[in-house]
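Undergrad: the amino acid sequence is not available; the structure is as follows:
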């Protein structure tokens, strides 16, 4: 099933007028700092209820690459959190787990990993925020405030309604997390190789 088909067949549980008003409020909040967001490399290319399509670039690099796109679906917002897919910025096709353009890594807090059975070998423990069970599956952003996170069987005890009024699941929250873990850590590691030596 395509992304568009899944949006079209989603059960409507919230009056679309209410969801649209909340969607518009999210866009107004984003636009208040839009110039700053653009400096960080976040470009909303299309925002038409219920979807927002954003492209992320890495302005800290020269030349500055376009890294990935994100498609957010605000259907039934905010009874449901937004759905998030990392997509090809040119085709809007979702990436599968094996072809994500960046790893989306987050440091695991030391307190969460320290135990007597786990000696500290000096490595920094990390967690992949884009989760998938098979490499050909479309991964989901494993954070509270994202629909796929709250629908996943491993998170059934972490209800969205417990997070709804804490800022998680807002447009800014999600775009900021995608930037923080997908773009901000990027740097070039260039090496030069001579491919041809002129006479």
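TA: That came through, no problem. Source: prediction; values computed, not measured. Residues are numbered from 1 along each chain as shown.
Undergrad: contacts, neighbours, all on C-alpha from now
TA: Fine.
Undergrad: let me see the contact set for the residue sitting nearest the centre point of the chain.
TA: What sits nearest the mean C-alpha location of the chain, by C-alpha atoms, centre = their mean, is residue 178, with 4.1 Å. Shown in contact with residue 178 (C-alpha atoms under 8 Å, 6 or more residues apart in numbering): residue 104.
Undergrad: before we move on, what about residue 140?
TA: By C-alpha under 8 Å, 6+ apart, the neighbours of residue 140 are 84, 85, 129, 130, 131, 132, 148, 149.
Undergrad: ok so, going back, sec struct for the residue nearest to the centre of the chain, please.
TA: Judged by DSSP: H, G, I helix; E, B strand; the rest coil, the three-state class of residue 178 is helix.
Undergrad: cool, and residue 43?
TA: strand.
Undergrad: hang on, it packs against residue 35?
TA: No - look at residue 43 against residue 35 with C-alpha atoms under 8 Å: they stay out of range, at 9.7 Å.
Undergrad: which of those two has more residues huddled nearby?
TA: residue 43 (17 against 13; other C-alpha atoms under 10 Å).
Undergrad: how far away is the more buried one from residue 112?
TA: 35 Å (C-alpha to C-alpha, to the nearest Å).
Undergrad: please, where are all the helices along the protein?
TA: Using DSSP state H, the helices of the chain run over 3-8, 16-32, 34-39, 110-113, 147-151, 171-182.
Undergrad: included below, for side-by-side comparison, is a second structure:
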């Protein structure tokens, strides 16, 4: 039954995902089917970045958000010399954290609303319940926040 509630909440939110917004933002939506929202952020002069939201338990728990290359491989950290993904982690854009995360040792999203943020030892006291249901903290609001930060980094 909990899965049915999660699926319903997921589907209601993604029904609001507008094709015009997707085109204006330069997104490619690869999957928008419970429990996964998989979106590529495209840019004219930077390698694209793909974010995969896994929303099992939505919205009792925040989504797990993976930072990926467009082909689905995990993004390398900025510590790899010459990485075309280094821009993602620069310019004070610390929500795209080069990691490693203490639970999976990869780069991660360090922002309220991301499972990695709320599960990290430095943020465990900052509970998802403090934010869920608030304006801007739905799936599309989280996606938009991440796109804005990514866009600033990509445009530098």
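TA: Structure received. Quick caveat: nothing in here was measured; it's all calculated off a predicted structure.
Undergrad: now which residue in the second structure aligns to the residue nearest to the centre of the first structure?
TA: In the second structure, the residue matched to residue 178 of the first structure (TM-score structural alignment) is residue 146.
Undergrad: same question for residue 130 of the first structure.
TA: Checking TM-score structural alignment: residue 130 of the first structure goes with residue 96.
Undergrad: grab the nearest non-local neighbour of that match.
TA: Leaving aside its sequence neighbours, residue 96 of the second structure sits nearest to residue 109 (C-alpha to C-alpha, 6 or more residues apart in numbering; 5.1 Å).
Undergrad: could you do residue 31 of the second structure as well?
TA: residue 38 (4.9 Å).
Undergrad: contacting residues for that neighbour?
TA: Contacts of residue 38 of the second structure by C-alpha under 8 Å, 6+ apart are 29, 30, 31, 32, 50, 51, 52, 53.
Undergrad: determine which two of those residues are furthest apart.
TA: 32 and 50 (13.4 Å; C-alpha to C-alpha).
Undergrad: neighbour count for those two, which is higher?
TA: Legend: neighbour count by other C-alpha under 10 Å for residue 32 of the second structure and residue 50, higher for residue 50 (26 against 17).
Undergrad: and that one, what's its match in the first structure?
TA: Using TM-score structural alignment, residue 50 of the second structure pairs with residue 69 in the first structure.
Undergrad: same check, this time on residue 134 of the second structure
TA: Per TM-score structural alignment, residue 134 of the second structure is aligned with residue 166.
Undergrad: give me the neighbour count for its match.
TA: When neighbours are defined as other C-alpha under 10 Å, residue 166 of the first structure has 10 of them.
Undergrad: with residue 132 of the second structure instead?
TA: 18.
Undergrad: and what of residue 58 of the first structure?
TA: Neighbours of residue 58 of the first structure (other C-alpha under 10 Å): 23.
Undergrad: ok, it - contacts?
TA: 40, 41, 64, 65, 66, 67, 183, 184, 186.
Undergrad: nearest to residue 160 of the first structure among those?
TA: For those, the nearest to residue 160 of the first structure is residue 183 (26.1 Å; C-alpha to C-alpha).
Undergrad: for the closest one, which non-adjacent residue is closest in space?
TA: That would be residue 58: by C-alpha to C-alpha, 6+ apart, it lies 5.9 Å from residue 183 of the first structure.
Undergrad: how close does the one you found get to residue 101 of the first structure?
TA: Distance from residue 58 of the first structure to residue 101 of the first structure, by C-alpha to C-alpha: 12 Å.
Undergrad: re earlier: is it correct that the match of residue 130 of the first structure is in contact with residue 106?
TA: No - Residue 96 of the second structure is beyond contact range of residue 106, at 11.1 Å (criterion: C-alpha under 8 Å).
Undergrad: neighbour count winner among these two?
TA: Each of residue 96 of the second structure and residue 106 has its neighbours counted (other C-alpha under 10 Å); residue 96 has more, 21 against 17.
Undergrad: narrow the contacts of residue 140 of the first structure to those in strands?
TA: Here DSSP state E is the test, and the contacts of residue 140 of the first structure give 84, 85, 130, 131 as lying in strands.
Undergrad: let me know the closest of these to residue 18 of the first structure.
TA: So of those, ranked by how close each gets to residue 18 of the first structure (C-alpha to C-alpha), first place is residue 84, at 20.4 Å.
Undergrad: could you find the closest non-adjacent residue to the closest one?
TA: Nearest one to residue 84 of the first structure, counting by C-alpha to C-alpha, 6+ apart, is residue 72 at 4.7 Å.
Undergrad: picking that back up, how about the contacts of residue 140 of the first structure, which pair is most distant?
TA: 84 and 132 (13.6 Å).
Undergrad: measure residue 99 of the second structure to residue 155 of the second structure for me?
TA: 22 Å.
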